[in-house]
Structure formats: structure tokens, C-alpha cells
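A.B. asks: this one's sequence-less:
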């Protein structure tokens, strides 16, 4: 068995996202805006008729997935491998704090290097391998030709998808960051031998914001 499409969905906004804090695997919940984002995105994703719904076990991703579960009746199954990058001692710090406590790592991070987030954290490459392995297993366990939705996190989602489709790590940053509650649609080539990005950084329209534009891989690949 194998799925035909994987949808990797970033969670809605949290208070730490607003403050631009290193969130990592801290279990920070959604704020009111994030809950609204999740509800709107769930309507759009329900139209894809997913057969299976997975999530990181962190509450911000699990509660985001719960909005889709309410619409589809699907259970939310969690997998720790879908968690965000582990940032170790950087957890809860602002970018300016990291510049102060670890200026060398901060400079390398800004330069786009594959930097481990603190001495006890992970690197993006490690996260990509972890998440991609989970995505492959979830897809292979799903019904033939089905759509699988996996609620995850910003860096984890981007790195996992990039690793899954075989992008070299030095090119991962070219995809840009995932917006809160945006998703990536990845489809399996008809040969079954590889995955490819169909859409990137797609968001559900916000009816309260007439200026909001939907972004996809073809038109706004570096959005985020």
C-alpha cells in the first residue's frame, strides 16, 4: 500500500511565534489567531478527502490537526518524529539572546549553515532525515492512492519535505520558511520511484483580510 499524496501542514500561530522566540520542542499552545488559522485551513484540507491524519505529539500541532479531525471524523495519530527541531538551551530565547550567548553559532545560522541549535540541540539536516523517515513510513502504510495529512512544524516540515524529495541540504533554504498553518503538497510520481513538490506554502484565505494572497510553489516559492 502507498499514498499518492502527502500534505505536510504547519501548526497555527502561537504566542512564541509572535515574539519570535526559539520554540523547538517546548509544548507551547496555539493562540486565538492560530486557532482561527487552523479552522480555516481544515476546511480547505477536508476538500482533499484525506484518508489518514497524523500529527506531531506537541499540542500546537495536535490541536491544529484536531480541527481537521472534527470535519472529517478521522482520528489523529501522533508520531514524535514529526516534532520541531530540538533547540536545547536556546529554547525560549529571542534571536538577540542567541547572538549574545553564542555569537559564533548565531553568525553561522544567519549565513545559512547547517548549525546545531545549541550544544544539545539538533541540526536541520538531522531533522530532515528524522521527519522524512516518518513521512515515508506514513505514506507506505496508507491505502493505495490516498491522501495523507501530517501536522508538523515550520523547520521540521520544510526540512522533512526537502529530504523526502531529494533536494541537497545546501538548497533547502531556497524554499523559504513555512507560514503558520501553511502546507506543502507532495505527490508520488506515477512510477512510484520518487516524490515531488506539487504546491508549497499554501494557506487558506482569511476572509477578514482582503489583501491576503495565497502562496504556492509556482508563484511564491520563497514566501514565509
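C.D. replies: Arrived safely. In this text, all values refer to a predicted model and were calculated from it rather than measured experimentally.
A.B. asks: going forward, measure contacts between C-alpha atoms and count neighbours the same way
C.D. replies: OK.
A.B. asks: Point to the residue nearest the middle of the chain.
C.D. replies: The residue lying closest to the centre of the chain (CA atoms, centre = their mean) is residue 157, at 3.0 Å.
A.B. asks: Can you verify my assumption that that one contacts residue 7?
C.D. replies: No: between residue 157 and residue 7 there is no contact under CA atoms under 8 Å: 9.9 Å.
A.B. asks: Mind checking what helix or strand follows the longest helix along the chain in sequence?
C.D. replies: Longest helix in the chain, counting residues (DSSP state H): helix 124-141. Using DSSP states H and E, the helix or strand that follows helix 124-141 in sequence is strand 147-152.
A.B. asks: which residues sit against that next one?
C.D. replies: With CA atoms under 8 Å, 6 or more residues apart in numbering as the test, strand 147-152 has contacts from 3-11, 48-56, 61-62, 64-65, 82-84, 138-139, 142.
A.B. asks: Pull out the buried members of those residues.
C.D. replies: By neighbour count, with 16 or more other CA atoms under 10 Å, the contacts of strand 147-152 hold 3-11, 50-56, 61-62, 64-65, 82-84, 138-139, 142 as buried.
A.B. asks: All the strands of the chain, residue numbers only.
C.D. replies: 5-10, 52-55, 76-78, 147-152, 183-188, 195-202 (DSSP state E).
A.B. asks: any idea how far the residue of the chain positioned farthest from its centre is from residue 30?
C.D. replies: Distance to the chain centre peaks in the chain at residue 100, reaching 28.2 Å (criterion: CA atoms, centre = their mean). Distance, residue 100 to residue 30, using CA to CA, to the nearest Å: 28 Å.
A.B. asks: swap in residue 139?
C.D. replies: 27 Å.
A.B. asks: buried residues in stretch 101-110?
C.D. replies: 105, 106.
A.B. asks: For that stretch, what is the distance to the chain centroid?
C.D. replies: Centroid separation for stretch 101-110 versus its chain: 24 Å, with CA atoms, centre = their mean, to the nearest Å.
A.B. asks: and if you look at stretch 130-146?
C.D. replies: In this view, stretch 130-146 has its centroid 15 Å away from the chain centroid, taken as CA atoms, centre = their mean.
A.B. asks: second one coming, line it up with the first:
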């Protein structure tokens, strides 16, 4: 089994530094362009199926990457983004900070102890649902010889990859993955191996990290 785990393309809330979570934002024009460039770079990959978060920005990214391939695309809510609850839509960068908490930086610097909004979701809860998805997926007999596109989100992707990383002490592995960054995972006999990490198919001029653990 080969898994290509992609983060969605750019959205306007990415540009504006707003928390998206499970708000159903759309790709902006640049996000569509980056997804198309990524699709061109992945055009020779023989995908058998795709699985996407039900949120539009991930689903549209998956549709663009799969292109004209006649393969099924399934939705799974377990790989949608972390819910920030009532904090969604609020600015989270220094220049536009609106979150009613003095400890939001824990999300980047100490995520496993991050305290969300009362109606939000913890990193542990995200890890539990993404792990359930991942373990179910890699043990499906009918998928053992398949090449699968998985379209998800920045935080959810890192949670998924905790099932692959040898060192799970650094949740972010340096930073939030870039828009349309791809992680390639090989699964054999239930064991996972990371083949490529955070690969982007576009040029350095487009590498903008809107949310970073180094901010």
C-alpha cells in the first residue's frame, strides 16, 4: 500500500491568519493554482482511490489532484481538521491576535498540552480519531496493493503521521506542513514507513508558511 497524504491548497483564511478548524472555507485562486501545479507533478501516480476530509478545501484539492482518473473519492470525517470551536474565524498571528486565551501558543510549542475553547477539540482527541482511521485503513485486505490519495489538513496530517513517525515527541516535525505538501507512506504487513516528507511540487517563491511553530 502506498499513501500520498496531502494538505489542502491555500484559502483566504490562511492568508489572513485566521483559525479555520472545521469551518468550511474554500480554496482561493492561488490555492487552486497550487493544487493544479501539484496535480501536474503527480500526474503519473496510478491512484486507485482517494479519501478526503469532507471539508471543501480538502475535497477540492483531492478532486484537482485526481483529475480525470476514473477512481472513487470517499469522504471520512475522522480526517477533518481539529475543531477550534468558537475560536474559528479569529486571528491567531501576532499582528491580528483575537483569541481569548493567553496560552494559544501552546498549540505550536506544546500541542499535547494545548487547552482549546470549551467547545473545541484537544490534540489528543484529534489523534484518537485519526489513529482509528489510519489503523482501519492499513488493515483493509482489499487495499493492501492500492495507491491511495488522502486529502486532509495541517494539524490533522501531523496527527495522522504520528502513526508513522519514529519520533513522536515533536508533534509538528518543525512546522505546519505547507499548503499542498505531500507525505508519502509505504505500508507493508501493517508496518508503515515514511518515504517522502512534506514534498511540494511548486517553486520556493510560493512556499509561504502562514502558521508556524517558529513564529
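C.D. replies: Yes, it's here. This one's a predicted model, so the numbers in the text were calculated from it and none came from an experiment.
A.B. asks: Could you get me the TM-score between them?
C.D. replies: Superposed pair, TM-score by TM-score structural alignment, normalised by the length of structure 2: 0.85. Supporting alignment: 203 aligned residues with a CA RMSD of 2.3 Å.
A.B. asks: need the helices for structure 1, in chain order.
C.D. replies: Under DSSP H, structure 1 gives helices at 15-19, 32-46, 59-72, 95-101, 103-110, 124-141, 154-165.
A.B. asks: and the gap between the equivalent of residue 59 of structure 2 over in structure 1 and residue 36 of structure 1?
C.D. replies: Superposed on structure 1 with TM-score structural alignment, residue 59 of structure 2 falls opposite residue 62. Residue 62 of structure 1 sits 15 Å away from residue 36 of structure 1, going by CA to CA.
A.B. asks: re earlier: look up the closest residue to the match of residue 59 of structure 2, ignoring the ones flanking it.
C.D. replies: Closest residue in space to residue 62 of structure 1, ignoring its immediate chain neighbours: residue 55 at 5.6 Å, by CA to CA, 6 or more residues apart in numbering.
A.B. asks: Ok, residue 107 of structure 2 next?
C.D. replies: Residue 107 of structure 2 sits nearest to residue 114 (CA to CA, 6+ apart), 5.2 Å away.
A.B. asks: for that neighbour, what are its contacts?
C.D. replies: Taking CA under 8 Å, 6+ apart as the criterion, residue 114 of structure 2 is in contact with 103, 104, 106, 107, 122, 123.
A.B. asks: What distance do you get for the counterpart of residue 53 of structure 1 in structure 2 to residue 151 of structure 2?
C.D. replies: In structure 2, the residue paired with residue 53 of structure 1 is residue 50, using TM-score structural alignment. Distance, residue 50 of structure 2 to residue 151 of structure 2, using CA to CA: 8 Å.
A.B. asks: Common neighbours of those two, please.
C.D. replies: residue 62.
A.B. asks: What is the neighbour count of residue 70 of structure 2?
C.D. replies: Neighbour count of residue 70 of structure 2, defined by other CA atoms under 10 Å: 10.
A.B. asks: Tell me the residue in structure 1 aligned with it.
C.D. replies: Checking TM-score structural alignment: residue 70 of structure 2 goes with residue 73.
A.B. asks: Then residue 178 of structure 2?
C.D. replies: In structure 1, residue 178 of structure 2 lands on residue 179 (TM-score structural alignment).
A.B. asks: do the same with residue 160 of structure 2
C.D. replies: Checking TM-score structural alignment: residue 160 of structure 2 goes with residue 160.
A.B. asks: quick one: the residue nearest to that match when sequence neighbours are not counted from residue 28 of structure 1, how far?
C.D. replies: Nearest residue to residue 160 of structure 1, sequence neighbours excluded (CA to CA, 6+ apart): residue 128, at 4.1 Å. Distance, residue 128 of structure 1 to residue 28 of structure 1, by CA to CA: 22 Å.
A.B. asks: out of the two, which sits in the more crowded spot?
C.D. replies: residue 128 (25 against 17).
A.B. asks: ok, that one - contacts?
C.D. replies: By CA under 8 Å, 6+ apart, the neighbours of residue 128 of structure 1 are 156, 158, 159, 160, 161, 162, 163.
A.B. asks: Any of these buried? List them.
C.D. replies: Burial by neighbour count, judged by 16+ other CA under 10 Å, picks out 156, 158, 159, 160, 161, 162, 163 from these.
A.B. asks: wait, the second one sits on residue 178?
C.D. replies: Read it as residue 158 of structure 1. Yes: if you go by CA under 8 Å, residue 158 of structure 1 and residue 178 touch, sitting 6.9 Å apart.
A.B. asks: ok, residue 134 of structure 2 - how many residues close by?
C.D. replies: 17.
A.B. asks: Now do the nearest residue to it once chain neighbours are set aside against residue 106 of structure 2, distance only.
C.D. replies: Leaving aside its sequence neighbours, residue 134 of structure 2 sits nearest to residue 160 (CA to CA, 6+ apart; 6.9 Å). Using CA to CA, we find residue 160 of structure 2 at a distance of 20 Å from residue 106 of structure 2.
A.B. asks: what do you get for residue 12 of structure 2?
C.D. replies: Residue 12 of structure 2 is 24 Å from residue 106 of structure 2, by CA to CA.
A.B. asks: ok, now residue 121 of structure 2?
C.D. replies: 14 Å.
A.B. asks: I appreciate the help and will end here.
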